[in-house]
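A.B. asks: Sequence plus predicted model, see below.
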Amino acid sequence: MATRTIIVTIFLECIFRVASGANILFFSGIPSPSHSIWLRPLTTALAKKGHNVTVISPDVEKSPPSNLTYIHLENLYSAMFNSSQEVVPQFFELANSSPLTLLNVIDQFSIKCCNHGIKSKGFKQLMDYPKDFKFDVFLSDYMVGPCLASLLMYRFGIPPFIPVVPYNGLTTSSPYIGSYSYSAAIPNHVFDATEKMSFLERTKNLLYDSYESISKDLYLYPHADSVIKSIFPNAPSARELQKNIKLLFTNSNPMIQYKEPLMPMVIPVGGMHILPPKPLPNDLSQVISKSKEGFILFSLGSNVRSDQLGPERIRCILTAMKAFPQYQFLWKFESDKSKLPMAVPENVFIRAWMPQNDLLAHPSIKLFITHSGLLSTQEAFWHGVPLIGFPLFTDQFRNINYCTSIRVARRLSLETFAVDELIDAIRAMVTDPSYRTKMQRLSQHFRDQPQTPLERAVWWVEWVLRNPDVDVMQSNSINLWWFQKYLMDVFLFLFIVIVSVVVTLIVILRSIFRKKLSTHKNKSE
């Protein structure tokens, strides 16, 4: 009876602690609006549950709830892009780069985020918190790398750690959780290939996965260690600190991507950012109401600006739109009409910002022309809208390749497309009902879950709060080096044994043969 009372008391204390509001630190150190868009619903939902959430990020909300505190990494956009937040990197150059170059770019980006982030006033403000201040759980955007995340983890007493991965590919996060890279079936997140790879593609993919893993060991982690040791000389290594992981959230869902086995500690929350649609602004409602057969949305996401595509590409896009007067086109175009190289057709409405999720939920939408970003692709799946994709870099190729492989999308090159190509693609997508039918069926599969992805993420964060010291979800493979995890040391040993046995047998057989030959000669003499 006494034991039962103690157990009930401990359980009630845990529930009370979570219900009364835990202190949660969320590090979102990537200067990219799409990362904030994906993570913001989770921070807001945790605040609504009564938790005290602190977010350190280059993107901040203007009017957050009272228990949601933003600390601004004020210098990251200007430092990383050498200008304002609105300037776009040379994405066409990245699109033509090799996967190895892209992996190097990502590593360099991570290191620059660390070097500049640590100098920001916001980061110093967080580091200057009282020495005894504690956070009950720490979440960090994986893409920022191990440097600042490990530093914050050690500074605040190594709280339970939940990395969040904005990609839908686990090769990017295998160092955290000891997971495996399935190079034979899953293309690397920067490799422009499908899951049905040829022998040469599988060979390349293995090299890319291996290079990504090794570069972290030889490049990112040593850099992180040097930064941490410069501030806390007695701190453990970044790799040791990050073994404190309890769970990992990945932006994935098996219904809408290449299929990949998951470790027990991996919680798929693909579509976490998709919220119930809100009413459209009046100007958009009026434009849509005038369309004869529906509308088509054109948006290149939050990083690529349509007004920087150049006059020739803009002219091609407007000409293609003009060829379909029965449809109203809504184009996310960041400048006014004076920046356009030709008059805007009557069936085209441009706007600097579009409520994308709300528009994709509208019953009159027929097609979504997109940059193939993961968030946009997931929203299209959720709402059952077929796609035309203009991928530019990293995982966008992977996303649109999957969509084309299951016949819910067409793919074009934003750098080299011609007017006729775009017209043909639009015509095929709006006249062939099979694209929309397939997408709507996948939408039903995607939505058919016992809880929304956001509810799942919140529940598991609170699970860690209730069970902060439990490591039952963690595999021992997290303690292995990559060559141990893939049994390369064992294969090398077996190879040496086999070679030794073969060599020994050859030596023995040669000796026997020589003895027999010698005996035969002696008899002959």
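C.D. replies: Ah, there it is. Numbering: from 1, shown residues only.
A.B. asks: use CA for all of it now, contacts and neighbours both
C.D. replies: Noted.
A.B. asks: Check which helix or strand the closest residue to residue 157 other than its chain neighbours maps to.
C.D. replies: By the measure of Cα to Cα, 6 or more residues apart in numbering, the closest residue to residue 157 outside its immediate chain neighbours is residue 134, 7.0 Å from it. Under the assignment given by DSSP states H and E, residue 134 is not contained in any helix or strand.
A.B. asks: ok, residue 134 - contacts?
C.D. replies: Residues near residue 134 by Cα atoms under 8 Å, 6 or more residues apart in numbering: 23, 156, 157, 159.
A.B. asks: Identify the residues contacting the second one.
C.D. replies: So the one you mean is residue 156. Listed by Cα under 8 Å, 6+ apart, the contact set of residue 156 reads 131, 133, 134, 135.
A.B. asks: sec struct for the first one, please.
C.D. replies: Three-state call for residue 131 (DSSP: H, G, I helix; E, B strand; the rest coil): coil.
A.B. asks: Can you tell me the number of residues neighbouring it?
C.D. replies: For residue 131, the count of nearby residues is 10 (other Cα atoms under 10 Å).
A.B. asks: where's it relative to residue 492, distance?
C.D. replies: The span separating residue 131 from residue 492 equals 49 Å under the rule Cα to Cα, to the nearest Å.
A.B. asks: and if you look at the last one?
C.D. replies: In this structure, residue 135 and residue 492 are 45 Å apart, going by Cα to Cα.
A.B. asks: and the comparison structure, right after this:
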Amino acid sequence: MYLFANLAILFTILQTQDVQAANILAILPHVGKSHFLVFEPLMKELATRGHHVTVASFFPQSEPLGNYTDISLQEIAEVRKERINLQVFDKPNRIISSLGLQNFMTQVFAFQPLSDLALKVCSGLVNLPPLAEALRKNYDVVLVENFNSDCALGLLHVYDVKAPVIGLVSGPLLQWSYSRIGLPDNPSYVPTITSRTSTITTFLDRLENTALNLYFKLWFRYAIQVKERAIIERRFWIKIPDLDVLARNVSMMLVNTFHSFNGVRPLLPGLVEVGGMHIGRRREEHKRTSPVIPQRSKS
């Protein structure tokens, strides 16, 4: 009898599953849908596995999902298609071309609109009541897109959110991303995100790559971080730490790269390559929504 009682207790314990759902906040403040398409499957998968996910983005779900709460950012900026002005390549400046600086200047100008967009979105984020309400809640982890803005990191500090922060990158690492987790980005062999090649071979390549590396870091620092900090401080009438300091407190970064495509780079445990993590779910959704075309008999 004693043996059967013990077996019954053991069987009951083995059948019991300890499930702890996390409360997750994701702030994805970029208007380009290509970025969101990389992150969306991760958010949906977390919700499917029982976690409570609150997503602040420009692309709310068309139909409600269980465990998935949307905070729409559509009222603060216009959702737009990402495009490149090909005239920059078709009609190069003759003077710049004669000096051999056409490629350098093309890469410099490609990022200029992103600073104005970042400041516009940040000005809207600091005045968005639904986001403020969400930031007052407790979370187990916060996911923040790392692209052309650190405004979300400043808001997390203002609202005293203590949860660890994980950075999300929809493509290769940006020049201002490496220092956040102590990753080396030696320009003698690590190309910038706008580089024409994945390998640096000649001295001129190294010279151009070094100049771009330095430029992008200074641009992000003074055209975005400094101004976003000023926007937050004016809105809340408080002093906050330098956004670069807050960015270095990121616990981990998930990057949409893979070494077979993007080249071998020095990595740290705090950086995880998740290249293609969105492909599986996208393929399944395509199969469910695609019309079934009947096969014609060969006979």
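C.D. replies: Perfect, I can see it now. Here the structure is a predicted model, which means the values were calculated and not measured.
A.B. asks: After superposition, what is the TM-score?
C.D. replies: After superposition, the two chains reach a TM-score (TM-score structural alignment, normalised by the length of the second structure) of 0.77; 262 aligned residues with a Cα RMSD of 2.7 Å.
A.B. asks: Show me what residue 252 of the second structure aligns to in the first structure.
C.D. replies: Residue-level alignment of residue 252 of the second structure against the first structure, with TM-score structural alignment as criterion, gives residue 247.
A.B. asks: Could you list which residues are in contact with that match?
C.D. replies: Applying Cα under 8 Å, 6+ apart, we find residue 247 of the first structure in contact with 161, 162, 163, 265, 266, 267, 473.
A.B. asks: Now with 6 Å, please.
C.D. replies: Contacts here follow Cα atoms under 6 Å, 6 or more residues apart in numbering; on that basis residue 247 of the first structure touches 162, 265, 266.
A.B. asks: cool, and residue 91 of the first structure?
C.D. replies: Contact partners of residue 91 of the first structure, counting by Cα under 6 Å, 6+ apart, are absent.
A.B. asks: What's it aligned with over in the second structure?
C.D. replies: In the superposition onto the second structure, residue 91 of the first structure corresponds to residue 85 when matched by TM-score structural alignment.
A.B. asks: what about its match, which SS state?
C.D. replies: Three states are possible here, and by three-state DSSP the one that applies to residue 85 of the second structure is coil.
A.B. asks: ditto for residue 288 of the first structure
C.D. replies: Assigned with three-state DSSP, residue 288 of the first structure falls in the helix class.
A.B. asks: ok so, going back, now do the match of residue 91 of the first structure against residue 110 of the second structure, distance only.
C.D. replies: In terms of Cα to Cα, residue 85 of the second structure sits 9 Å off from residue 110 of the second structure.
A.B. asks: re the thing from before, farthest pair within the contacts of residue 134 of the first structure?
C.D. replies: Pairwise distances across the contacts of residue 134 of the first structure (Cα to Cα) peak at 13.2 Å, for the pair 23 and 157.
A.B. asks: Between these two, which has more neighbouring residues?
C.D. replies: Each of residue 23 of the first structure and residue 157 has its neighbours counted (other Cα under 10 Å); residue 23 has more, 18 against 14.
A.B. asks: Quick one: residues contacting that one.
C.D. replies: By Cα under 6 Å, 6+ apart, the contact list for residue 23 of the first structure reads 52, 135, 136.
A.B. asks: Turn these into JSON lines, including neighbour count.
C.D. replies: Output for the contacts of residue 23 of the first structure, formatted as JSON lines (neighbours: other Cα atoms under 10 Å):
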{"residue": "52", "neighbour count": "21"}
{"residue": "135", "neighbour count": "20"}
{"residue": "136", "neighbour count": "20"}
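A.B. asks: Put together a markdown table for those residues, with distance to residue 30 of the first structure on each row.
C.D. replies: Rendered in a markdown table, the data for the contacts of residue 23 of the first structure read as follows (distance: Cα to Cα, whole Å):
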| residue | distance to residue 30 of the first structure |
| --- | --- |
| 52 | 22 |
| 135 | 21 |
| 136 | 23 |
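A.B. asks: Tell me, of those residues, which are also contacts in the second structure.
C.D. replies: Checked against the second structure using both residues aligned by TM-score structural alignment, their matches' Cα atoms under 6 Å, these keep these contacts: 52, 135, 136.
A.B. asks: Would you agree the first one is in contact with residue 66?
C.D. replies: No - in terms of Cα atoms under 6 Å, residue 52 of the first structure does not count as a neighbour of residue 66; the distance is 8.8 Å.
A.B. asks: Which residue numbers in the second structure does the helix or strand where residue 439 of the first structure lies align to?
C.D. replies: Residue 439 of the first structure belongs to helix 433-447 when elements are defined using DSSP H and E. Helix 433-447 of the first structure falls opposite no residue of the second structure when the two are matched by TM-score structural alignment.
A.B. asks: starting at the chain centroid, how far to that helix?
C.D. replies: Mean-position distance between helix 433-447 of the first structure and its chain equals 23 Å (Cα atoms, centre = their mean, to the nearest Å).
A.B. asks: helix or strand right after it?
C.D. replies: Secondary structure here is assigned by DSSP H and E; on that basis, the next helix or strand after helix 433-447 of the first structure toward the C-terminus is helix 453-466.
A.B. asks: Kindly calculate the angle that that next one makes with helix 433-447.
C.D. replies: In this structure, helix 453-466 of the first structure runs at an angle of 20 degrees to helix 433-447, with axes from the mean of the first three to the mean of the last three Cα atoms, to 10 degrees as the basis.
A.B. asks: ok now helix 453-466 of the first structure, how far from the chain's centre?
C.D. replies: Taking the mean of its C-alpha atoms, helix 453-466 of the first structure sits 19 Å from the chain's own mean (Cα atoms, centre = their mean).
A.B. asks: What lines up with residue 106 of the first structure in the second structure?
C.D. replies: For residue 106 of the first structure, the equivalent position in the second structure is taken to be residue 114, counting by TM-score structural alignment.
A.B. asks: Could you find the closest non-adjacent residue to its match?
C.D. replies: By the measure of Cα to Cα, 6+ apart, the closest residue to residue 114 of the second structure outside its immediate chain neighbours is residue 148, 6.4 Å from it.
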